[in-house]
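[1] generate a structure from the sequence data that follows.
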Amino acid sequence: MADSTRSRCADADAGGQDLHTIGEAAALTSVSAKMIRHYEGIGLIPAAARTAAGYRLYGEGDLHRLRFIRRARALGFSMKQIEVLLGLWSDDARSSAEVKRLATRHAEELGVRIAEMQAMQRTLQDLARRCHGDARPDCPILDDLSGHTRPDG
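    Sure thing, here's the model as predicted:
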């Protein structure tokens, strides 16, 4: 960290915790600076502390929250679901049954999406098998996409 950034961090660090610039936070969490700003903008993370020059600063709690969001996104949770999960995570009085219900429902939704994608894959594979892939203009793939089928496909 440059000396000028270090002194700005020291000025903003009233609580004694290590603070990180957005670039450092991005590197430490594997969440891009653009996504960090987005998460802040939609309220998934609190507004960052700022230096006198306006630079964002993130503490360890922010980094932990960003890692939580990154992992939840990797598991396919929607932003709305992540918002709920973050609320449950920060609620010491939560019931784990609520978390399990949300995760189970999400796993079921993923199962439906996977089945739909497998059906799409089988259809595309069948269409590709039926396509001659040569210089002829007739193509069962294009016929299917256009809603037309040819009897000799």
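[2] only C-alpha atoms from now on, for both contacts and neighbour counts.
    Noted.
[3] which residues of the protein fall in strands?
    For the chain, the strands defined by DSSP state E occupy 49-50, 56-57.
[4] ranking those strands by burial, who's on top?
    Ranked by mean neighbour count, these are led by strand 56-57 with a mean of 21 (mean count of other Cα atoms under 10 Å).
[5] the structure of the following sequence is requested for comparison with the preceding one:
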Amino acid sequence: MMNLKIGELAARTGCQAETIRYYERRGLLDAPTRSGGNYRLYGARHVDRLTFIRRCRGLDMSLDEVQSLLAFQDHPEQPCCGVNDLLDQHIGEIQRKMSELQSLQDELLRLRARCQSTGRVRECEILRDLVS
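    Purely as a prediction, here's the structure:
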């Protein structure tokens, strides 16, 4: 059985100790056992769960989405359509964000095209366009 202190768990998973404690408070991680000196002691399940959480966060999932996925993971007998629905919603959100970013890029490119010279700032069409 693995008995990692919070610093060891943090080093193993690349997650800050304060974030680990926050995930515990949010219910994403089970409360660890305590040593005789009242140190938190984490096991393999904590490592796996924290790795799962970090992977989901790396996919830009909210903590609520992560919590939902963990609930599915905790009940493996359920059909996976709920997992698919959650991912479909997240994909839709990512597509919306990508569209917004594309619009932002287009606007920035339009602004940049307004000024091809190396003239003075007082003549800068970009700054004039931003004011109007």
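[6] for the strands of the first structure, which one sits closest to Asp92 of the first structure?
    strand 49-50 (25.0 Å; Cα to Cα).
[7] that closest one aligns to what range in the second structure?
    With TM-score structural alignment applied, strand 49-50 of the first structure matches the range 33-34 in the second structure.
[8] now swap in stretch 119-127 of the first structure and tell me
    The aligned range for stretch 119-127 of the first structure is 103-111, by TM-score structural alignment.
[9] how far apart are the helix ranked longest in the first structure and its match in the second structure?
    Assignment by DSSP state H gives helix 96-130 as the longest helix of the first structure. For helix 96-130 of the first structure, the mean distance to aligned residues of the second structure following superposition is 1.0 Å (mean Cα distance after the TM-score superposition for the first structure).
[10] which other helices and strands does that helix contact?
    helix 79-89, helix 140-146 (3 or more Cα pairs under 8 Å, 6 or more residues apart in numbering; DSSP states H and E).
[11] run the chain-centre distance for that helix.
    Relative to its chain's centre, helix 96-130 of the first structure lies at 18 Å (Cα atoms, centre = their mean, to the nearest Å).
[12] how about stretch 11-25 of the second structure: buried residues?
    Neighbour counts over stretch 11-25 of the second structure (16 or more other Cα atoms under 10 Å) mark 15, 17, 20-21, 23 as buried.
[13] picking that back up, export the strands of the first structure to CSV and tack on distance to Leu63 of the first structure?
    Output for these, formatted as CSV (distance: least, Cα to Cα, whole Å):
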stretch, distance to Leu63 of the first structure
strand 49-50, 13
strand 56-57, 11
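[14] other residues contacting stretch 3-18 of the second structure?
    20, 39-43, 47, 50-51, 54 (Cα atoms under 8 Å, 6 or more residues apart in numbering).
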